[in-house]
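Asker: Here is a sequence with its predicted model. Questions after.
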Amino acid sequence: MGPLRRLLLCLCLPALLPPPAAPAPAPAPRTDWAACRSLSRELSRLVATLKEPHRVLEEMHLSEEDPENWPPRIRCSDACDPSTLDTNNTRCLRRILQGLQHYRDLLSSDIFTARPLPRLETALDRLLGLVQEHGRPPQHPVAPSEAWAHPLLQRLALQRLQSFTAIMSRVFTHSASPR
């Protein structure tokens, strides 16, 4: 092969080769589903074992009329159904993170000053630590409330937390199951 041909081949060969592959995107954070399942079950158990200090409230079902003030809830639009979780769980995890942060903020508010729940706070903190790799929602301070309303607000918060943890535990149980 002549030197001119060799030179042309060396110059043209890179143009004939496919372009180099783009660098792989950084992998999304991996969620420790088994740990989330375990902690969410512990949280559910803790909430279920709490005793109402005011017996008259045990039979009451409290509700808020203003839907704008409702706490975060896991809805159908949050893509927490099993078929969506298997392919893309980001939206669901963001909603769970938002709810966990909301309840954590409530537990550290003046509503629970007279009745701190350190075991519940610790379980929430641990679960928040596992889920926070998907971003941290902004903390919203809970507005101060009247002392007379604290037992009612505690009851309402704990009822809603119990409902939230039940659904959240189902999400984590599904995602932690071997496929």
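Answerer: Looks like it arrived, so ask away.

Asker: When you work out contacts or count neighbours from here on, use the C-alpha atoms and nothing else.
Answerer: Will do.

Asker: Assess the claim that residue 166 and residue 44 are in contact.
Answerer: Yes: in this structure residue 166 lies within contact range of residue 44 using C-alpha atoms under 8 Å: 6.5 Å.

Asker: Please say which of the two ends up with more neighbours.
Answerer: residue 44 (21 against 16; other C-alpha atoms under 10 Å).

Asker: Chain neighbours aside, what residue packs nearest to residue 34?
Answerer: Excluding its sequence neighbours, the residue lying closest to residue 34 (C-alpha to C-alpha, 6 or more residues apart in numbering) is residue 176, at 5.0 Å.

Asker: same thing with residue 107?
Answerer: In space, residue 107 is closest to residue 121, 6.8 Å off (C-alpha to C-alpha, 6+ apart).

Asker: And the one you found, how far from residue 33?
Answerer: Distance, residue 121 to residue 33, by C-alpha to C-alpha, to the nearest Å: 20 Å.

Asker: so where does the residue nearest to residue 107 fall, helix or strand?
Answerer: Following DSSP states H and E, one finds residue 121 within helix 118-131.

Asker: Which secondary structure elements does that helix sit against?
Answerer: helix 33-49, helix 90-107 (3 or more C-alpha pairs under 8 Å, 6 or more residues apart in numbering; DSSP states H and E).

Asker: Pick the most buried one from those.
Answerer: Mean neighbours per residue, mean count of other C-alpha atoms under 10 Å, is largest over the helices and strands packed on helix 118-131 for helix 90-107, with a mean of 21.

Asker: Pasting the second one now:
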Amino acid sequence: MALQQIVEETVTGLGYDLVEIERSAGGLLRITIDWPWQGPASEETFVTVEDCEKVNRQLQFSLEVDGVDYKRLEVSSPGIDRPLRHEKDFERFVGELIDITLKAPMGDSAAGLVSANRKKFRGTLERDAANTGWQIVWSDAPEVKPGQRISKKRVPAPLQALGFTLDELREARLAPVVDFKGRKPKVQA
């Protein structure tokens, strides 16, 4: 049986989603798990150390039975910069700040204020107007520092949007935003 299949069957059998499998030098096998998404109305649950420990024990057994060669096994949660790979990941994180990297520069299709050879973007993930694809919306305005005064005469930078398909992406991740004042509840539209 292939490594991907063994790990996926074990992880999903325990009730988790497989986010990523990574093999590194020195025999390290790194598995990233998350709780399955239950839909927009559900409350967000987080992977704990106990969850990782449970999956680790079961994976050690499964990998040993199938004779998979590895030196060290790590099971972890996706963290604050979670990779987005599948359509369901994008559906789950609509409205969140994400970082994307395109496979190819935008080229001549870049109209207006965006450089034609730009490949990296950070903005809010949204469904496109036709509700068939995805878009990222951002503003190139400089970030306001805490305590900084802003002139009322200052004209805000315009919002920009870039539509994309999953095939055009090299990588997509949640943008790692740390707020030390505590979690804010998601605003339901």
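Answerer: Yep, it's here. On a predicted model such as this, the values are computed, not experimentally measured, just so you know.

Asker: Quick check: TM-score for this pair?
Answerer: Superposed pair, TM-score by TM-score structural alignment, normalised by the length of structure 1: 0.22. Supporting alignment: 70 aligned residues with a C-alpha RMSD of 5.4 Å.

Asker: about what we covered before: quick one: the residue nearest to residue 107 of structure 1 and residue 103 touch, right?
Answerer: No: assessed by C-alpha under 8 Å, residue 121 of structure 1 is found out of contact with residue 103, at 9.0 Å.

Asker: angle of the longest helix along structure 1 against helix 90-107?
Answerer: Longest helix in structure 1 by number of residues (criterion: DSSP state H): helix 150-176. With axes from the mean of the first three to the mean of the last three C-alpha atoms, to 10 degrees defining the directions, helix 150-176 of structure 1 sits at 150 degrees from helix 90-107.

Asker: one step back: I'd like the helices and strands packed on helix 118-131 of structure 1 as JSON lines, with distance to residue 11 of structure 1 appended.
Answerer: What follows is these, written out as JSON lines (distance: least, C-alpha to C-alpha, whole Å):
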{"stretch": "helix 33-49", "distance to residue 11 of structure 1": "52"}
{"stretch": "helix 90-107", "distance to residue 11 of structure 1": "47"}
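
Asker: Could you point out which of those sits nearest residue 84 of structure 1?
Answerer: Across those, residue 84 of structure 1 has its closest neighbour in helix 90-107 (9.1 Å, C-alpha to C-alpha).

Asker: Point out the other helices and strands that that closest one packs with.
Answerer: Contact here means 3+ C-alpha pairs under 8 Å, 6+ apart; on that basis helix 90-107 of structure 1 packs against helix 118-131, helix 150-176.

Asker: residues in contact with the first one?
Answerer: It stands for helix 118-131 of structure 1. Applying C-alpha atoms under 8 Å, 6 or more residues apart in numbering, the contact partners of helix 118-131 of structure 1 are 31-32, 35-36, 39-40, 42-43, 46-47, 93, 97, 100-101, 104, 107.

Asker: any idea which element the closest residue to residue 74 of structure 2 other than its chain neighbours lies in?
Answerer: Distances taken as C-alpha to C-alpha, 6+ apart put residue 30 closest to residue 74 of structure 2, at 4.7 Å, once the chain neighbours are dropped. Taking DSSP H and E as the definition, residue 30 of structure 2 sits inside strand 28-34.

Asker: quick one: buried residues of that strand?
Answerer: Across strand 28-34 of structure 2, burial judged by 16 or more other C-alpha atoms under 10 Å covers 29, 31-34.

Asker: Could you single out the nearest of the residues you listed to residue 169 of structure 2?
Answerer: Looking across these and measuring by C-alpha to C-alpha, the closest to residue 169 of structure 2 is residue 32, at 20.5 Å.

Asker: coming back round to it: the helix holding residue 121 of structure 1: which residues count as buried?
Answerer: Going by neighbour count (16+ other C-alpha under 10 Å), the buried part of helix 118-131 of structure 1 is 120-121, 123-124, 126-128, 130-131.

Asker: Alright, calling it a day.
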